[in-house]
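Asks: Here is my input; please provide its structure:
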Amino acid sequence: MTTAAADGTAPTLITSAQRALRLLEAVARYPQGATAKQLARDTGLALGTAYHLLRTLVHDRYLERRSGHYLTGPAVAALAREDGPSAGRARLESLLGTLAEELSAAVYFTWYRDGEVELVGAAEAPGAPLVDRHLFRAGAHAHAAGKTLLALMTAEERRSHLARYPMVPFTPYTLRDPAHLPLLPRQGPRLATPISQFQEYAVGTAGAAVPIVAGTGFGAVSVSLPMAQAHRLAGIAARLRTRLGDDFAAVAFGI
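Replies: Sure thing, here's the model as predicted:
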């Protein structure tokens, strides 16, 4: 369904672009996604026109469609990039360094990409060194960031990961039973309680993580501290929940 222009001709490409931008703006107002009917009503577009533009935006990755709801996609985050991957890496390092300084804790940004738990970046703080990152992927069941990503995975994704990286003990405190892993819904995970670990990945170290979801992608920002400072974790996790915006999700799509 299309609407004729004022002179009786078909709508111009500029008109279509304006409508598409209105849809993008409307979708951005619904962090948990919106249906085509909601978006058509919000933008004043005919439902058929809205469906046509939504399909195009999904095809070009500006939007993602999940369970009948439309959410902003990776191409929207990519628009914020200034100079490609190198600029994204610089922004990430700056974000992590600022957080580490503010929280006086080692900070990590982890993303679930191509079926793998990927440590994208990390920054240490005085008195809070980084943990050994060589086993970060294989030890996802033991550190707070990995446990958060496992909690956000589908059952099939989780089974696949644990088949490739069994829950071997890193310390006497490492969780070894998949049934005891925490679970989080991908809808509204920021409302969930942060996931913590105490000496499961490395003796003498504790950690906590806060999830980040962007469309169908997800990750976590986590911190680690010496066990002597473990009492600070709850306060730090609460600050992370209020401090984090969409910056990390945008960076993840850009590098």
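Asks: Please make it C-alpha for all contacts and neighbour counts, starting now.
Replies: OK.
Asks: What is the lengthiest helix in the chain packed up against?
Replies: Criterion DSSP state H: the longest helix present in the chain is helix 85-103. In this structure, helix 85-103 makes packing contacts with strand 106-113, strand 116-123, helix 247-254, judged by 3 or more Cα pairs under 8 Å, 6 or more residues apart in numbering; DSSP states H and E.
Asks: Can you lay out these as TSV showing mean neighbour count and distance to Thr205?
Replies: Formatted as TSV, the entries for the helices and strands packed on helix 85-103 read as follows, by neighbours: other Cα atoms under 10 Å; distance: least, Cα to Cα, whole Å:
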stretch	mean neighbour count	distance to Thr205
strand 106-113	24	11
strand 116-123	19	16
helix 247-254	21	24
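Asks: run this one through as well so I can compare:
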Amino acid sequence: MSVPETTTLSTLERGLAVLEYICEHGPANAKRIARDLGLRQGTCYHILRTLAVSGHVARQPDGQYEPGPHAYWVARQIQKRVAVVPELSVILARLHNVTGGETSYITRWQDGAAILQHYLAGTQATNVGKLEVGFGGDLHARASSKAIIALLPGDQVEALFKGVKLAQLTSATITDYEELLVELAQIRRQGYAMDREEFAEGVQCVASGFVSPDGTPAGAYTVSVPTIRFAKLKPTLVAAVVEAAAMATRFLAGKRPVDAVTAGRHHPGQP
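Replies: Got it, this is the predicted structure:
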């Protein structure tokens, strides 16, 4: 990985890259960090000194650097923002299990963003690029966000998308507003959403949204699998995410989530 040295706020960019490197690969010394990030050694030492003063990294007696106390504080604050209610985590674990260990996600709807809160990687983990905990973008291309947005009133959907350029992430990405509205209408009818390689090539997803007691969308459960296996598994995956969403809706309404397992197939917005 090489870090550009001549970009807007390049010093900040390089500092963040060094911090991320230490968090992922540390402990590491300055020479190794500079080499792997493509930085001048003097620049790297200057960044490390700054990070050490702020408490984001800590220098060990052997000259290696590890995350410092302030880095752990930042991590705790982030974790608080994406923390999942234990009962919803149990539903996620069930979804993971009933799909045979496929990669399963829970997403939260917050302030107009579908934020990935947590996921359980499958035994045949799928590579979905930039999709990591905390990601909340590309609402038009993700099964989870489409499942959630389909539960919004029409005026809110219009406010989110009308006149907004929809990024072409793959050849299958929906980039036309009217086409997206048709897709959302279908999602509302069937109770689940699909991502047919719209977010990342080679990966397909199915998701179902769950709602708060007042009927507003609260989040979604999603499962992703490689395209080569999706067609065969689709019926099982659809049933599993719809069940998970129904369980979450019942829990948020103050009812026993397990009742949804034996109550038959539910639309995610139903109690």
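Asks: Overlay them and tell me the TM-score.
Replies: Taking TM-score structural alignment, normalised by the length of structure 1 as the basis, the two superposed chains have a TM-score of 0.54; 167 aligned residues with a Cα RMSD of 3.5 Å.
Asks: To Leu39 of structure 1, which of the helices and strands packed on helix 85-103 of structure 1 lies closest?
Replies: Within these, the stretch nearest Leu39 of structure 1 is helix 247-254; the backing value is 23.3 Å (Cα to Cα).
Asks: Strands of the stretch 1-150 of structure 1, start to end?
Replies: Using DSSP state E, counting those that start in this stretch, the strands assigned to the stretch 1-150 of structure 1 run over residues 63-66, 69-72, 106-113, 116-123.
Asks: Quick one, which of those gets closest to Leu184 of structure 1.
Replies: With Cα to Cα as the criterion, Leu184 of structure 1 lies closest to strand 106-113 of these, at 14.5 Å.
Asks: Now that closest one on structure 2. Mean distance?
Replies: When structure 2 is overlaid, strand 106-113 of structure 1 sits 1.8 Å from its aligned residues on average, using mean Cα distance after the TM-score superposition for structure 1.
Asks: what range in structure 2 matches that strand?
Replies: When structure 2 is aligned by TM-score structural alignment, the counterpart of strand 106-113 of structure 1 is residues 103-110.
Asks: Skipping its backbone neighbours, what lies nearest Asp42 of structure 1 in space?
Replies: Leaving out its chain neighbours, the residue that sits closest to Asp42 of structure 1 by Cα to Cα, 6 or more residues apart in numbering is Ala26, at 6.8 Å.
Asks: should've said Val223 of structure 1
Replies: The shortest distance from Val223 of structure 1 to any non-neighbouring residue, by Cα to Cα, 6+ apart, is to Val107 (4.5 Å).
Asks: Please name the residues that touch the one you found.
Replies: When contacts are counted by Cα atoms under 8 Å, 6 or more residues apart in numbering, Val107 of structure 1 is found next to Leu96, Leu99, Ala100, Ala122, Ala123, Glu124, Leu130, Val221, Ser222, Val223, Ser224.
Asks: Out of those, which is nearest to His52 of structure 1?
Replies: Nearest to His52 of structure 1 out of the contacts of Val107 of structure 1 is Val221 (Cα to Cα; 36.7 Å).
Asks: how would you label that closest one: helix, strand or coil?
Replies: For Val221 of structure 1, the secondary structure call by DSSP: H, G, I helix; E, B strand; the rest coil comes out as strand.
Asks: ok, the residue most central in space within structure 2 - contacts?
Replies: Taking Cα atoms, centre = their mean, the centroid of structure 2 lies closest to Leu116, which sits 2.9 Å from it. For Leu116 of structure 2, the contacting residues are Val82, Tyr105, Ile106, Thr107, Arg108, Leu131, Glu132, Val133, Gly134, Phe135, Gly136, taking Cα under 8 Å, 6+ apart as the criterion.
Asks: pretty sure the third one contacts Ala220?
Replies: Yes. If you go by Cα atoms under 8 Å, Ile106 of structure 2 and Ala220 touch, sitting 5.9 Å apart.
Asks: State the number of residues packed around Ile228 of structure 2.
Replies: As a burial measure, the neighbour count of Ile228 of structure 2 was computed by other Cα atoms under 10 Å and equals 11.
Asks: quick one: it from Gln204 of structure 2, how far?
Replies: Distance from Ile228 of structure 2 to Gln204 of structure 2, counting by Cα to Cα, to the nearest Å: 9 Å.
Asks: ok, back up a step: from the contacts of Val107 of structure 1, which is closest to Leu71 of structure 1?
Replies: Nearest to Leu71 of structure 1 out of those is Val221 (Cα to Cα; 21.6 Å).
Asks: For the closest residue to that closest one other than its chain neighbours, give its distance to Ala75 of structure 1.
Replies: Once flanking residues are discounted, Val221 of structure 1 sits nearest to Phe109: 4.7 Å by Cα to Cα, 6+ apart. Distance of Phe109 of structure 1 to Ala75 of structure 1, computed by Cα to Cα: 20 Å.
Asks: likewise Leu47 of structure 1?
Replies: In this structure, Leu47 of structure 1 and Ala75 of structure 1 are 24 Å apart, going by Cα to Cα.
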